[in-house]
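*Asks:* Just to be clear, the model below is a prediction. Sequence and coordinates:
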Amino acid sequence: MSSSETSKREWPELVCRTIKEAKEKVKADRPDLKIEVVTVGTMVTQEFDENRVRIWVDTVAKTPRIG
């Protein structure tokens, strides 16, 4: 089996973690990947890219306010 076949491909343990924590963990496990942080609902291309991992986010972190 090649190293790409045994490398980690999913990180379910990162659900509900911060973006920073998720990016750090993915980079620690797979420094070869390009990380994209994407807001849930954003349109993205559908092609499969074995060099990319998307971190989907949908939480408002601070109170929206004018100013």
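*Replies:* Arrived safely, thanks for sending.

*Asks:* all contacts plus neighbour counts: C-alpha atoms, from now on.
*Replies:* Fine.

*Asks:* and the residue nearest in space to the middle of the chain, how far is that from residue 48?
*Replies:* The C-alpha lying nearest the average C-alpha coordinate of the chain belongs to residue 55 (CA atoms, centre = their mean; 2.3 Å). Per CA to CA, to the nearest Å, residue 55 is found 15 Å from residue 48.

*Asks:* show me where the protein has helices.
*Replies:* Remark: helices assigned in the chain by DSSP state H are 3-6, 19-29.

*Asks:* For residue 30, list the residues it contacts.
*Replies:* 7-8 (CA atoms under 8 Å, 6 or more residues apart in numbering).

*Asks:* dropping in the other structure now:
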Amino acid sequence: MSSGSGKSSWPEVVGLPAEAAKQKILADRPDVQVVVLPVGSFVTTEFNPKRVRVFINPAGDVAQVPKIG
């Protein structure tokens, strides 16, 4: 799951506002790009070890566990 360079998922941010979740992820892994998207967004399927997608609900809160990829 982890490539040895730090965390690869953030279950603790589910339910937080998107910006708070983004800051927590970047504090743990400053080497990744955090992309905030609405749940149900169309996304590419390629794996990117430097990307974390954060899916948010209509209220702007994290709806799924963000993970590397």
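*Replies:* Nice, thanks for sending it over. Owing to the predicted nature of the structure, the values given are computational and were not obtained by experimental measurement.

*Asks:* follow-up on the earlier one: would JSON lines of the helices of the first structure with mean neighbour count and distance to residue 38 of the first structure be doable?
*Replies:* Below are those laid out as JSON lines (neighbours: other CA atoms under 10 Å; distance: least, CA to CA, whole Å):
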{"stretch": "helix 3-6", "mean neighbour count": "8", "distance to residue 38 of the first structure": "25"}
{"stretch": "helix 19-29", "mean neighbour count": "15", "distance to residue 38 of the first structure": "10"}
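
*Asks:* Distance to residue 60 of the first structure for these - can I get that in TSV?
*Replies:* Formatted as TSV, these follow (distance: least, CA to CA, whole Å):
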stretch	distance to residue 60 of the first structure
helix 3-6	35
helix 19-29	12
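
*Asks:* you'd agree the residue nearest to the centre of the first structure is up against residue 38?
*Replies:* Yes. The pair residue 55 of the first structure / residue 38 is scored as a contact, 6.0 Å apart, by CA atoms under 8 Å.

*Asks:* My guess is residue 54 of the first structure contacts residue 36. True?
*Replies:* Yes. Residue 54 of the first structure lies in contact with residue 36 (CA under 8 Å); the separation is 4.8 Å.

*Asks:* how about the strands in the second structure?
*Replies:* Using DSSP state E, the strands of the second structure run over residues 33-38, 51-56, 67-68.
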